[in-house]
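>>> one predicted model, sequence on top.
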Amino acid sequence: MTQAYRPSRRSVLLSGAALSLSGLVPLRALAADPIKTAGIYTVPVEQQWVSRIHQAAEAAKAAGRIDYTYTENVANTDYPRVMREYCESGVKLIVGEIFGAEAEAREVAAEYPDVAFLLGSSFMPDAAANPNLAVFDNYIQDASYLSGIIAGAMTKSGNIGMVGGFPIPEVNRLMHAFMAGVRETRADAKFQVSFIGSWFDPPKANETAIAMIDAGADVLYAERFGVSDAAKERGVLAIGNVIDTQADYPETVVASALWHFEPTLNAALDAIEGGAFKADNYGVYSFMKAGGCSLAPLGSFEGKVPAEVMATVAAKEAAIKDGSFTVEINDEEPKSS
């Protein structure tokens, strides 16, 4: 993930053949049967990020648009093999995440030009090498910014702890957006920032969060599972990310920035059904104006967040949706202040 992806000569030759007609992948023009779809995930499907993909896929299955199966807990080193097995079984759409297997996954995609790949990635699509591979990520900086406005209003110490998985661009931008939101209501806020080096290690996230609380944090940004448990244990507040966990932490999680994968998946299915799926950046479907993210309802914290703060949130949300305000995108690694 720290190294730029370079397609192999073989992948370029294979993809060149696929592009010889129109540059589009004629995967499913005008077909009515459900699209045979496979999800390949490196973590359990209950993990925050993957759960949103899985939920959207299950909804598409219930609607009759796809025939969906999945494999979870796939090691990065095993990812290409699982991709090939699904391709050989007749799957026409593969969804998943290739952050730890970028080059290898793109090699496989080049071998199967009649399969559509919709994959979470840190790199942009490459139409020359992989005309059948589109990328996405949870670019929910809009909702993260709004959750930060609330966090800034709820902190008493002005000390906020932030626990992330890895300092990759798509995580960094969410953290920066959250911090920018905090400064709207608490200009003098200080941040403790740490990354645990894992997408799913609740004990380590918990331990890191406890250390931040001991260092004065009274609001935690829970980018990973385990952080809200620490907040609950120590009686401080937390802001959720990707999913709404307030039902599990009714006195702890004030608000959450939610990711909705449905617009991303539906756009890909529409393209496949129209025979027009191609290399593209589907990350834009995670933006708030596309319906790809939102701020969770306050729930048990209704009335506990000052009304003037929620008015600010509502005004900023409207401005984001109508395009009069754009949340800054900063993919640089955030640092403690």
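Done, it's in. Residues are numbered from 1 along each chain as shown.

>>> use CA for all of it now, contacts and neighbours both
Noted.

>>> could I get the full set of helices for the chain?
Along the chain, counting by DSSP state H, helices occupy 9-18, 48-62, 79-88, 102-111, 141-154, 169-185, 202-214, 227-234, 262-273, 307-322.

>>> the closest residue to Pro34 other than its chain neighbours: neighbour count?
Spatial nearest neighbour of Pro34, excluding adjacent residues (C-alpha to C-alpha, 6 or more residues apart in numbering): Ile66 at 4.3 Å. Neighbour count of Ile66, defined by other C-alpha atoms under 10 Å: 21.

>>> what sits against the closest residue in space to Ile53 that isn't next to it in sequence?
Of all residues not flanking Ile53 in the chain, Phe261 sits nearest, at 5.7 Å (C-alpha to C-alpha, 6+ apart). Residues near Phe261 by C-alpha atoms under 8 Å, 6 or more residues apart in numbering: 52-53, 56, 286, 292.

>>> redo that, cut-off 6 Å
52-53, 56 (C-alpha atoms under 6 Å, 6 or more residues apart in numbering).

>>> now swap in Ser286 and tell me
138-140, 292-293.

>>> could you count how many residues lie near the closest residue to it other than its chain neighbours?
Sequence neighbours aside, Gly292 is the residue nearest to Ser286 in space, at 3.7 Å (criterion: C-alpha to C-alpha, 6+ apart). Other residues within reach of Gly292, judged by other C-alpha under 10 Å, total 23.

>>> next, the one to line up against it:
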Amino acid sequence: MRPNRRHLIALAAALAAAPTFSFAQAKLKVAAIYTVPFEQQWVSRIHKALNAAQARGEIEYKASENVANADYERVMREYATAGNQLIVGESFAVEAAARKVAKDFPKVAFLMGSSGKPQAPNFSVFDNYIQEPAYLTGMLAGGMTKSNKIGMVGGFPIPEVNRLMHAFMAGAKEVNPKVEFTVTFINSWFDPPKAKEAAFAMVDRGADVLYAERFGVSDAAKERGKLAVGNVINTQDKYPDTVFASALWNMEPTIDRALKAVKDGKFKHEDYGQYSMMKFKGSELAPLGTFEKKVPADLVAKVKAREQEILAGKFTVKVDDSQPKSTAK
């Protein structure tokens, strides 16, 4: 029997009313919670990787910045209740609360910056294991200092900072055994004026190279005509005559792996730390850029040779999470 006009109209109406499963509906819902501003070095790298996934059309991404520790658990619960499939953040100061939330939402995937271990079944951890390029920047610094005095300003003496400082110091010592270090922690993750003052004090004591683990240090170096080494991000575009080297953290390998695991229904508790290492492209030495012709060729050759040994697995940069100490007399 051939369908009449009424049947065809009814069929068209039914098809129009039927749900359509577009690519947009297949996007993962991802939320992130940060205790500092988006532009802070560490957080900016996570934010960048998640924004890149959103730009590719893979995820719907929402994020909260400057969340106080006291509010962190509440914000986590709100995002979990709102149907987000993956929640990313840094739980260093709120470990117990973050892990409690993960237990209460076993079907939500959590990927948190943490010094602790993964927690079954859904709490994965990551960390900035970029000690390899930090070592390489140390080699450059050891070769560039003329006073043999290097100043280092950090946020807090926690493993995530300590291991990078130790690697940097070891790299500097490799090419310049005479180098001395002054180490200061400002006990803040985002206080550029305080970091700047600490750096000025180091310059006054003879430092001609400054390790800028925090914002504010490169400003001090620029004002006093000294050199600076960047950390986590490359700020040479803002300090073209000051920042000559940076250890870069690329969060894309970590984020993209987690997104795929959630999408495939295979997300589980694991340690993503290794994906921040150079062999996974999770970290790298920034290009010399404006300093390409200012760094001695023999020093560049040494650094490149060491870089190749790291990538080939022939040289391992030691992970030392203990608090670094000043060696300057």
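Perfect, I can see it now. Note that the structure is predicted; figures quoted are calculated from it, not measured.

>>> follow-up on the earlier one: for the contacts of Ser286 of structure 1, which one is nearest Ala255 of structure 1?
Each of the contacts of Ser286 of structure 1 was scored against Ala255 of structure 1 by C-alpha to C-alpha, and Cys293 proved nearest at 13.3 Å.

>>> what does the closest one correspond to in structure 2?
Using TM-score structural alignment as the criterion, Cys293 of structure 1 maps onto Ser283 of structure 2.

>>> what about the residue nearest to its match when sequence neighbours are not counted, how many residues nearby?
Excluding the flanking residues, the one nearest Ser283 of structure 2 by C-alpha to C-alpha, 6+ apart is Trp249, at 4.5 Å. Neighbour count of Trp249 of structure 2, defined by other C-alpha under 10 Å: 28.

>>> show me what Trp249 of structure 2 aligns to in structure 1.
Alignment note (TM-score structural alignment): Trp249 of structure 2 maps to Trp259 of structure 1.

>>> for its match, give me its contacts.
Per C-alpha under 6 Å, 6+ apart, neighbours of Trp259 of structure 1: 242, 292-293.

>>> make a PyMOL selection of the buried ones in the contacts of Phe261 of structure 1.
Selection of the buried residues among these in PyMOL, burial being defined by 16 or more other C-alpha atoms under 10 Å:
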select buried, resi 52+53+56
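
>>> make TSV out of the contacts of Phe261 of structure 1 and add distance to Tyr70 of structure 1.
Putting the contacts of Phe261 of structure 1 into TSV (distance: C-alpha to C-alpha, whole Å) gives the following:
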residue	distance to Tyr70 of structure 1
Arg52	14
Ile53	11
Ala56	13
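
>>> and Ala14 of structure 2, how far is that from Ile158 of structure 2?
Separation of Ala14 of structure 2 from Ile158 of structure 2 (C-alpha to C-alpha, to the nearest Å): 61 Å.

>>> and if you look at Val179 of structure 2?
24 Å.

>>> so for the two, which sits in the more crowded spot?
Taking neighbours as other C-alpha under 10 Å, Val179 of structure 2 and Ile158 compare with Val179 leading, 21 against 14.

>>> from what I see, that one and Asn148 are in contact.
Yes - using C-alpha atoms under 6 Å, Val179 of structure 2 is in contact with Asn148, at 4.4 Å.

>>> quick one, what contacts Ala209 of structure 1?
Val227.

>>> what residue of structure 2 matches up with it?
Per TM-score structural alignment, Ala209 of structure 1 is aligned with Ala199.

>>> go on, Gly165 of structure 1?
In structure 2, Gly165 of structure 1 lands on Gly155 (TM-score structural alignment).

>>> tell me how many other residues crowd its match.
19.

>>> Gln308 of structure 2 matches what in structure 1?
Match for Gln308 of structure 2 (TM-score structural alignment): Ala318.

>>> so who does its match touch?
Ala318 of structure 1 neighbours (C-alpha under 6 Å, 6+ apart): none.

>>> one more pass at 10 Å, please.
Residues near Ala318 of structure 1 by C-alpha atoms under 10 Å, 6 or more residues apart in numbering: 289, 312, 324-325.

>>> where in structure 1 does stretch 260-267 of structure 2 fall?
Using TM-score structural alignment, the partner range for stretch 260-267 of structure 2 is residues 270-277.

>>> what's the end-to-end length of the matching stretch?
Terminal residues of stretch 270-277 of structure 1 are spaced 8 Å apart (C-alpha to C-alpha).

>>> what do you get for stretch 206-226 of structure 2?
Its first and final residues considered, stretch 206-226 of structure 2 spans 10 Å by C-alpha to C-alpha.

>>> what do you get for stretch 314-323 of structure 2?
27 Å.

>>> returning to that earlier point: from Ala276 of structure 1, how far off is the residue nearest to Ser286 of structure 1?
Counting by C-alpha to C-alpha - Gly292 of structure 1 and Ala276 of structure 1 are separated by 22 Å.

>>> before we move on, back to that, just the contacts of Trp259 of structure 1 now: which is nearest Trp199 of structure 1?
Val242 (13.1 Å).

>>> quick one: map the closest one onto structure 2.
That one, Val242 of structure 1, aligns with Val232 by TM-score structural alignment.

>>> wait, that match sits on Gln41?
Yes - look at Val232 of structure 2 against Gln41 with C-alpha atoms under 10 Å: they come within range, at 6.1 Å.

>>> more neighbours: which of those two?
The neighbour count for Val232 of structure 2 versus Gln41, taken as other C-alpha under 10 Å, is higher for Val232 (28 against 21).

>>> mind checking how far Val94 of structure 2 is from Phe280 of structure 2?
29 Å.

>>> follow-up on the earlier one: who wins on neighbours among the contacts of Ser286 of structure 1?
Ile140 (29 neighbours).

>>> can you tell me how far that residue sits from Glu308 of structure 1?
24 Å.

>>> and Ile35 of structure 1, by the same measure?
From Ile35 of structure 1 over to Glu308 of structure 1 the distance is 48 Å, taken as C-alpha to C-alpha.

>>> for the two, indicate the residue with more neighbours.
Ile35 (22 against 10).
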